[in-house]
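Novice: coords please:
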Amino acid sequence: MNQDEDQARQAGLPSCYRHPGVHTGISCARCERPICPECMISASVGFQCPECVRSGSGTGHAPTANQPRTLAGGVLAAGDPQLFTKILIGINVALFLVQETVGDRFTDAFFLLGRAGIPGFDGVQGVAEGQWYRLLTSMFLHGGIAHIAFNMLSLWWLGGPLEAALGRARYLALYFVSGLAGGALTYLLAASNEPSLGASGAIFGLFGAMAVLMRRMKYDMRPVIGLLVVNLIITFAWSGIAWQAHVGGLVSGVLVGIGMVHAPAERRGLAQWGTCALVLAVSAVIVVIRTAQLT
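Specialist: As a prediction, this is how the structure comes out:
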């Protein structure tokens, strides 16, 4: 097995239906079965498998055929299939080191807070005071080594396969939409003076999308369901955990995941990005409603 094949296997990509030992992120534009470079045949739209071409359902060859596509229709990027997952982990770790170096003043300036006075800062702080950036920045801060270690391990385990299956742009959309939705629900339901931070909302969004993807691919769902149940038990059994972020991220991840992997091929882009826009719009409405309550 060469290095590229080993990376594909580790990323959780499905095997070519004609060559079980060859992992691939490309699927037939007609039947959606996974196909490796040896089997894919250029067509007027994407690539097709030999069976679809032989059966007459293919549309023939075209020198201007689209680039290889992932299961969700994203462009299959060259290079490391886990590139953006590694970048996200790197950003989280780098900002955690900044937190450890600078101290509470840095963390207090960027964690999620509804509306409260913070020692060392002038006036009242929080999202209700126009600091909407806290909904985003809080996604990259953590409360300790155990907190960031658990989140980054989950991101590594879930992120690689999802990045490979969805494509980089759709994967990032899933991550940020889920994180923002989790933050919005926390802002709505948590006490206004209760701080919150962590990538957990985005991570639970990945859990939700992974469950949808595994069901779509007809894989054994017991491992991901079991891990999700354990995480939910921890969420509600331990104090000090922002369960609102976990629930908001999970629900949005399921919704975005459904939009990503079940979108009809002829309206794929509209369905996928429309789902993301809808979840973001609901999150924005939640933030506006809560801000009105606090001001």
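Novice: please make it C-alpha for all contacts and neighbour counts, starting now.
Specialist: OK.
Novice: centroid residue for this structure?
Specialist: Among the residues of the chain, the one closest to the centroid is Y175, at 3.1 Å (CA atoms, centre = their mean).
Novice: surely it is in contact with G208?
Specialist: No. Y175 lies out of contact with G208 (CA atoms under 8 Å); the separation is 11.0 Å.
Novice: run through the residues that contact the residue nearest to the centre of the chain.
Specialist: A202, I203, G205, L206 (CA atoms under 8 Å, 6 or more residues apart in numbering).
Novice: again, but for S178
Specialist: So S178 contacts G201, A202, F204, G205, L206, G248, G249, L250, S252, G253 (CA under 8 Å, 6+ apart).
Novice: please give the structure of this sequence too, so both can be compared:
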Amino acid sequence: MFTRTESFKQYIKLYPVVSTLLALNIAIYILTSMPVIGNQLFNLGVHFNLLISEGEYWRLVTPIFLHASLSHLLFNMFSLFIFGPELEQIAGKARFLTIYLLAGLIGNVATYLIHDWNYTSVGASGAIYGMLGAFAALVYYTKNFLPQLKQIIIPIIVIGVIMTFIQPGINTTAHIAGLITGFVIGIIYFHPKRIAAWKKRRNKFKSV
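Specialist: I've put the predicted structure just below:
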């Protein structure tokens, strides 16, 4: 299910939203890595509770597309590359984008509400955990006829949550808030007809 066998051209054609998000995150990282202007762009978009409280509300959204290091970017984009396509297929383009962006946004809002005035953070992790939360909702609906999904997703979520609490420098609030947001939206979005259509598309693609 999460093994990517498409060619580059097929991947872009089949998963345009995921492909766009990947390209956007990579492009922004390259820009923020440039001398002088890179630091200015990064500082303009970073989540900083004090500046948000002073009216710079765009900082609740822009951190979703910023990353502190190459390893940070690669980890999040690898997760998006692997898990995003199936979710885009079943949810549809608009719903997938809604899950991704709302999970990231609510993760940042929760961070603003819970943490001190001097708290700063960046990263797409809240949005990534939102995808995992949506898959958890999918597990809820498909546990009787798609047990392999449960066997894959639940351990990943459990390990991810554990690592969130034990690894230093992690925005735990954004991760958990994103996970919950994705699950709630998934419960609303995923219904038997949409899941059946997704299974039909997957079987058709496999037979090609």
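Novice: tell me which residue of structure 2 lines up with the residue nearest to the centre of structure 1.
Specialist: Using TM-score structural alignment, the equivalent of Y175 of structure 1 in structure 2 is Y100.
Novice: try G205 of structure 1
Specialist: So, by TM-score structural alignment, G205 of structure 1 is matched to G130.
Novice: mind checking the SS state of its match?
Specialist: With DSSP: H, G, I helix; E, B strand; the rest coil as the basis, G130 of structure 2 sits in helix.
Novice: which residues in structure 1 form strands?
Specialist: 41-42, 47-48, 116-117, 124-125 (DSSP state E).
Novice: please identify the most buried of these.
Specialist: strand 47-48 (a mean of 30; mean count of other CA atoms under 10 Å).
Novice: which residues in structure 2 does that strand match up with?
Specialist: Across structure 2, nothing matches strand 47-48 of structure 1 (TM-score structural alignment).
Novice: just stretch 231-248 of structure 1 next, same as before
Specialist: Residue span in structure 2 matched to stretch 231-248 of structure 1, by TM-score structural alignment: 160-177.
Novice: buried stuff in that stretch?
Specialist: Neighbour-count burial for stretch 160-177 of structure 2, counted by 16 or more other CA atoms under 10 Å, picks out V161, T164, I170, N171, T172, T173, A174, H175, I176, A177.
Novice: repeat for stretch 25-36 of structure 2
Specialist: For stretch 25-36 of structure 2, the neighbour count (16+ other CA under 10 Å) marks N25, I26, I28, Y29, T32, S33 as buried.
Novice: counterpart of the second one in structure 1?
Specialist: Same thing as I26 of structure 2. Structural alignment (TM-score structural alignment) places I26 of structure 2 against V93 in structure 1.
Novice: could you do A110 of structure 2 as well?
Specialist: Under the alignment (TM-score structural alignment), A110 of structure 2 maps onto L185.
Novice: in this structure its match contacts I286, no?
Specialist: Yes. Here L185 of structure 1 reaches I286: they are 7.2 Å apart, a contact under CA under 8 Å.
Novice: of those two, who's got more company?
Specialist: L185 (23 against 19; other CA atoms under 10 Å).
Novice: got the contact list for that one?
Specialist: L185 of structure 1 touches Q244, A245, G248, S283, I286, counting by CA under 8 Å, 6+ apart.
Novice: which of those map to contacts in structure 2?
Specialist: Among these, the ones still in contact in structure 2 (both residues aligned by TM-score structural alignment, their matches' CA atoms under 8 Å) are Q244, A245, G248.
Novice: reformat the contacts of S178 of structure 1 as CSV; add distance to I41 of structure 1.
Specialist: What follows is the contacts of S178 of structure 1, written out as CSV (distance: CA to CA, whole Å):
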residue, distance to I41 of structure 1
G201, 40
A202, 37
F204, 37
G205, 35
L206, 32
G248, 42
G249, 39
L250, 38
S252, 36
G253, 33
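Novice: among those residues, which pair sits farthest apart?
Specialist: L206 and G248 (11.8 Å; CA to CA).
Novice: now the kept ones among the contacts of L185 of structure 1 as CSV including distance to Q48 of structure 1?
Specialist: Below are the kept ones among the contacts of L185 of structure 1 laid out as CSV (distance: CA to CA, whole Å):
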residue, distance to Q48 of structure 1
Q244, 43
A245, 41
G248, 38
